[in-house]
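Predicted structure and sequence below. I'll ask about it afterward.
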Amino acid sequence: MKLGIPLAAGAVLIASVGSFIAGRASSPNPASSAEKSAVAVPERTPKIERSTGSASTSLSQAMRANEGPSASGASAAAEEMKRIISTIDPLDRAQAWLDFINTLEPDEFENVVAEFRDSGFAQENMGEYAMLLTAWAKIDPLEALDYAKENTGSPFARNTILASWVTTDPEAAIAWAQDNHEGDDANPWMVGVIRGLAQYDPARASELMTSMPYSEERGDALRSIIPHLISQGGDAAKNWATSIEDDRLRDGAIRRVAEQLAKDDPRGTAEWLTTSGGDAANGAIDNVMGVWAREDSAAAIAHFDSMPSGELRTNALRGLSNQMAMENPSQAADFLDSHAGDADDNTYRQFVWHSMRDDPALAANYIARIGDDGDRDRMYRRMLEGWMWRDLDGASQWIGSAQLPEGVAKHLESRMQDVRERQR
């Protein structure tokens, strides 16, 4: 059996290595439900017939002539990998890398992966690294995982290997992940399983994710599932997110789904959040309204005007004013003034940060509207010190005319002296 990784799949993997799941060697063919229950973790995969691309045949022969992972064989692998990675044209590089991988024998992968890491390639060439691990996982996932457990400190390698294995033998990969974790905390091995499973069985991936406790690992799993749900359509993604029973997980799912859907349909996403309400909608609406305002400010404002008062409307105001402030701070200030009853401290903090670059004097004037004294004084210090370094004269003039809290005024006077000394 030939591995036969196609160029298109390899190129996709390089372009989207963050997901660890693109560019598979073949389409997944998971077992039926009845068959799945009988699948066991496989024995080590025996040596299989491999394709022999002409570009790298001599390398494979050289390594075998030295009886596997010898010094000279390792050097040949390193030199060939260096030559391929230095190729400028990305398509030529991808094709050469796939040719190289397709000539490797099962017992050569560990040595080649080690050489790849020892040469420092894994630091800068994550796409090629992922392709190499993916190919190894399709030939001998257990050997690949043993290596990852013993030699890698980050989750990248294990997630890539498990994401590859689960596309060809899902039940074995799941069983291995479960058997290799102890305790009640989140199973880090399951993250890679879910990433690979999500591309063709998002329902099963969701089932595994929802069984995980609140954790960074569960968040990683959630991020890997959502793109595949989005590809099924906005309604499917919305229904999936709102159907999650765990409150915390549901809120996180709604926020992430809203973030993705807003890119193509900010109106529909805003209407969905307004209708559904809740903590998740409150946390996501500002970003959605900002995206909508960038595309069609009149429609976004009209929707805002129709919203009832409350936290959702306040957060929507923040999103609108932030977007306006980046384009026209004066217009944003007028909009805020006309809706002062809906603004809160966070609204004004965000307005200051989004408008200070283009109109620092206007931004500074709105700091006084922050109701919490501590937050207000910290904002004065941070914003005005930054302004000093960019425009000492302008900042000094504004500070001299403003009625600032005594502690803030003394602090800024000292900082102005420091800036003047350093700028001399």
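Received the coordinates, thanks.

okay, CA-based contacts and neighbour counts for the rest of this
OK.

Which helix or strand contains Ala173?
If you go by DSSP states H and E, Ala173 is part of helix 170-179.

now that helix, how far from the centre of its chain.
25 Å (Cα atoms, centre = their mean, to the nearest Å).

Which strands or helices does that helix pack on?
helix 156-168, helix 189-197 (3 or more Cα pairs under 8 Å, 6 or more residues apart in numbering; DSSP states H and E).

Flag every buried residue along that helix.
For helix 170-179, a neighbour-count test (16 or more other Cα atoms under 10 Å) marks Pro170, Glu171, Ala172, Ala173, Ile174, Trp176, Ala177 as buried.

Take this one as well and set it beside the first:
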Amino acid sequence: MAVTTVHRRRAVVASTVGTTIEWYDFFLYNTAASLIFPALFFPHQAAYTGILLSFGTQFVGFAARPVGAAIFGHYGDRIGRKATLIATLLLMGVATALIGFLPTYGSIGYAAPLLLVLLRICQGIGVGGEWGGSVLLSMEWGARDRRGLMASWPQLGVPLGLVASTGVVRLVSNWTGDSFESWGWRIPFLLSVVLIGVGLYVRLRVLESPEFTAAASAGQMVRRPLVEVIRAEWPTIISSAFVRLGEQAPFYLFTSFVLTYGTKQLGLTRDGLLDDILIAATIGLISVPLFGHLSDRFGRRRVYGTGIVLTGLFAFPYFGLLNTKQSGLILLAVVVSLIFHDIQYGPQAALIAEGFGANLRYSGAGLGYQLASVIAGGPAPLIATKILQETGSSTGISWYIVICCVLALAALVLMPRRTIRE
């Protein structure tokens, strides 16, 4: 029992540390896409056109995430979670560090944004393969009645990565001052090299998931898991993707687009908004596992559905609070928006992963989760920016959030119900 506890703890730490590093890299790009990249890589475009192009490179990373889920999901279900997760960590870390060395448009012209897109694709493939393995490594080491909590620990990588990336940008911005937009922005990307070393040390010490080991020993491995899961479990994959509309699309508006909206539309300071996001993300360190735990007690769907409804109801008050330009009310908007997000994000990993058997779980859960990036997270800042450009108002963006939540609630209702399968 003591040995199991040690390995369970190592699995949780390895999963959480790894996802934190991966999301640090991914969110760092999102912040830079809002604040820095339009001027550095698209300097001769009109203001909103440059922002749209910058968010377009961001979207490419989201589009690549299902590709990563398919590639690494296949091998994760064939050779195991541990080896696959080491590969995703290296891919993501190296791509992020290379962005820190990337010449800008002023140095190499159109080759600069093209290389930026290529590295963003590598980031997307890496994070696309990361989520399924990290969640399963933690969840499959846990007891059945605590899977919501166990699967929520790797989900902490989102608020931790957001805290780390936002905090580092804030510190480096203060340290480098006016030089931040010329060379200081590179420092947070280069720090990824150090994080790779930390992540590898942690992940190399963890054992393979007991459920995967048992399935492999019983000869239950599938030769082509990706093909099989699409053939047999496509309703679960599709509903898993759409159920994330109420969580992922608003999240990237609340953490990325808000920087554009606040600085360009409302004239707010960059540092003030970064501080607000930092505070809200820190609260997520408590709220994400809390709602994962509550889903073990009250049910995944009940907790998750509550988060969807609250997010939809908050769509108009959110922008109403931002539009006051009052610092206290802006902080309230940012904090509440991410708490409502966390009500969904805490139980989400277990909700999706429990729909698949251990021999297809990496492929199925990863694919369902990451397909949402194409319909939710990736397009959200682009759609919001276009609405703002055309209307000059946040009303259409609020309606967009409401529509996403309605579709997510419908997907939750239609999501296939089944008992946990081993």
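Here it is on my side, so go on. Model, not experiment: these values are computed from the prediction.

Superposed, how do the two chains score by TM?
Overlay of the two chains. TM-score (TM-score structural alignment, normalised by the length of structure 2): 0.21; 151 aligned residues with a Cα RMSD of 7.2 Å.

okay, the helices and strands packed on helix 170-179 of structure 1, which one's buried deepest?
Counting by mean count of other Cα atoms under 10 Å, helix 189-197 has the highest mean neighbour count of these, with a mean of 29.

Show me what that helix is in contact with.
Residues outside helix 189-197 of structure 1 that contact it (Cα atoms under 8 Å, 6 or more residues apart in numbering) are 19-21, 158-167, 170, 173-174, 177-178, 180-181, 204-206, 208-209, 217-218, 220-221, 224-225.

So which bits of the biggest helix by length in structure 2 are buried?
In structure 2, taking DSSP state H as the definition, the longest helix is helix 2-35. Applying a neighbour-count criterion of 16+ other Cα under 10 Å, one finds 7-35 buried in helix 2-35 of structure 2.

Which elements pack onto that helix?
helix 47-78, helix 81-101, helix 111-139, helix 147-155, helix 157-176, helix 186-190, helix 192-203, helix 258-260.

What is the distance between the fourth one and the centre of its chain?
Helix 147-155 of structure 2 has its C-alpha centroid displaced from the chain centroid by 15 Å (Cα atoms, centre = their mean).

same thing with the fifth one?
Helix 157-176 of structure 2 has its C-alpha centroid displaced from the chain centroid by 16 Å (Cα atoms, centre = their mean).

which secondary structure elements does that helix contact?
Judged by 3+ Cα pairs under 8 Å, 6+ apart, the packing partners of helix 157-176 of structure 2 are helix 2-35, helix 186-190, helix 270-298.

if we go to 6 Å?
helix 2-35, helix 270-298 (3 or more Cα pairs under 6 Å, 6 or more residues apart in numbering; DSSP states H and E).

next SSE after the shortest one?
Beyond helix 270-298 of structure 2 on the C-terminal side, the first helix or strand identified by DSSP H and E is helix 300-313.

The next helix or strand after that following helix: which residues count as buried?
Sequence order places helix 315-323 as the next helix or strand after helix 300-313 of structure 2, per DSSP H and E. Neighbour counts over helix 315-323 of structure 2 (16+ other Cα under 10 Å) mark Ala315, Phe316, Tyr318, Phe319, Gly320, Leu321, Leu322, Asn323 as buried.

How far away from the center of its chain is helix 315-323 of structure 2?
Using Cα atoms, centre = their mean, the offset of helix 315-323 of structure 2 from its chain centre is 23 Å.

Now do the buried residues in the helix or strand following that helix.
Remark: after helix 315-323 of structure 2, the chain's next helix or strand is helix 327-353, criterion DSSP H and E. Using 16+ other Cα under 10 Å as the test for burial, helix 327-353 of structure 2 gives 329-353.

now what about the following helix or strand past helix 327-353 of structure 2, what contacts it?
Moving toward the C-terminus from helix 327-353 of structure 2, the next helix or strand (DSSP H and E) is helix 361-372. Outside helix 361-372 of structure 2, the residues within contact range by Cα atoms under 6 Å, 6 or more residues apart in numbering are 65-66, 69, 73-74, 77, 132, 226, 229, 237, 240-241, 352-353.
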